[in-house]
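coords please:
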Amino acid sequence: MATKKKAAGKKPFAKKTPSKRAPARRGPPMKAPGKKKGGPAKAPGKKGAPKERVLRARRPPRAAAPPAAIEAAPAPARPAADRPDPARPTAMAIAAAALDKKAEDVTVLDVRGLTSYADYFVLMTADSDRQASAIADHVEQTMKAQGVTKVGVEGYQGGRWILVDYGDVVAHVMGREARGFYDLEGLWADAPRVAVEA
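Take a look at the predicted model:
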């Protein structure tokens, strides 16, 4: 009977023997009994001690610094009677000149604080266009003699409403119909009246 020769230098395959290990369990690994997750807390003061959480109270947000315009609020406006009044003599001189030419219903309105372009309005009524022109001319001559020059004049050609501008004081020479129609006293109802003696 022929015998099989072993190949030189080659070892025969060893038979695999079944492993004595227990078959692997399926599912999560089992924990050792007696041990809890994380283990016992370590004593404070030792290396590796758990850090305590310190709850700090939140500070309220700082209020923004107010702008300079709010910090330094403007002082309330002084009443008209307390403020310097260099335009009042001019207004009274215009009213007196109008009375010299028989102007009627001469009224001085103190519009300080109510408008920015004048301090006083001098209102007067003329019976006709010719009288209105004569009043405006006399007012201009009188003020020029006192060293006060007009800034401008409007409505001189028509005569129904002549406006003579002296800067802080504006003279209104109006016909009776125009004065009733435009009602400047009603328009400036909040303006104090200054009495003018004839």
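
contacts and neighbour counts: CA atoms only from here.
Noted.

buried ones in stretch 170-189?
Applying a neighbour-count criterion of 16 or more other Cα atoms under 10 Å, one finds 170, 171, 172, 173, 174, 175, 176, 179, 185 buried in stretch 170-189.

how far away is the first one from residue 124?
Yep, that's residue 170 we're talking about. 11 Å (Cα to Cα, to the nearest Å).

and the end-to-end length of stretch 179-188?
First residue to last in stretch 179-188 (Cα to Cα) measures 13 Å.

Give me the contact list for it.
By Cα atoms under 8 Å, 6 or more residues apart in numbering, the surrounding residues in contact with stretch 179-188 are 109, 111, 125.

switch the cut-off to 10 Å
107-111, 114-115, 121, 123-126, 160-161, 172-175, 177-178, 189, 191, 193 (Cα atoms under 10 Å, 6 or more residues apart in numbering).

Next, the second sequence, to be compared with the first:
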Amino acid sequence: MGNTPEELLELVVRTADDRQAKDIIAIDMREISILTDYNVIAHASNKRLINAIADSIVEAATKAGIEVKSIEGKQSRDWILIDLGDVIFHVFDEEERSRYRLESLWTEAPTVDITDWMNE
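Take a look at the predicted model:
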């Protein structure tokens, strides 16, 4: 898993969900951005969980042989961004997510149905 952009997206979503990320949304950026194929946005209930989710994403990507291009926000832990190339993962605390509303920046981009990758 993790060789195609779609497989990487699944890896990121499954990992975030397994670590109790909330309200995970995947946005298909292929038609509107040259920077990435997908943006994944989630939040967590506290700063320790935000950090644990981010660490798990990095660990899963590394195990799958995916290069982590950059990690931003590790010091603040209110918003951590992980650039995996084909997928950019954002994890916020709930207040910061509400403040920045990244989902509203890309309203023309379709969301990806990720329900099959999520625990119930």
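
if we can go back for a sec, okay, and the common contacts of residue 170 and residue 124 of structure 1?
Applying Cα under 10 Å, 6+ apart, one finds that residue 170 of structure 1 and residue 124 are jointly contacted by residue 108.

can you pull out the strands in structure 1?
Using DSSP state E, the strands found in structure 1 span residues 104-110, 120-126, 152-154, 161-165, 169-175, 193-194.

which bit of structure 2 covers the third one?
The aligned range for strand 152-154 of structure 1 in structure 2 is 70-72, by TM-score structural alignment.

average offset between the matching stretch and structure 1?
For stretch 70-72 of structure 2, the mean deviation from structure 1 after alignment is 0.4 Å (mean Cα distance after the TM-score superposition for structure 1).

and that stretch, which residues are buried?
Within stretch 70-72 of structure 2, the residues that count as buried by 16+ other Cα under 10 Å are residue 71.

those helices in structure 1, which residues are they?
Using DSSP state H, the helices of structure 1 run over 68-71, 88-100, 129-145, 176-182, 184-187.

give me every residue that touches residue 13 of structure 2.
7, 19, 21, 24-26, 40-42, 57, 89, 114-115, 117-118.

List only those of those flagged as buried.
Applying 16+ other Cα under 10 Å to these, the neighbour count classes 19, 21, 24, 25, 26, 40, 41, 42, 57, 89, 117 as buried.

any chance of those residues in JSON lines, with distance to residue 83 of structure 2 too?
What follows is these, written out as JSON lines (distance: Cα to Cα, whole Å):
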{"residue": "19", "distance to residue 83 of structure 2": "19"}
{"residue": "21", "distance to residue 83 of structure 2": "17"}
{"residue": "24", "distance to residue 83 of structure 2": "17"}
{"residue": "25", "distance to residue 83 of structure 2": "16"}
{"residue": "26", "distance to residue 83 of structure 2": "14"}
{"residue": "40", "distance to residue 83 of structure 2": "10"}
{"residue": "41", "distance to residue 83 of structure 2": "12"}
{"residue": "42", "distance to residue 83 of structure 2": "14"}
{"residue": "57", "distance to residue 83 of structure 2": "10"}
{"residue": "89", "distance to residue 83 of structure 2": "6"}
{"residue": "117", "distance to residue 83 of structure 2": "21"}
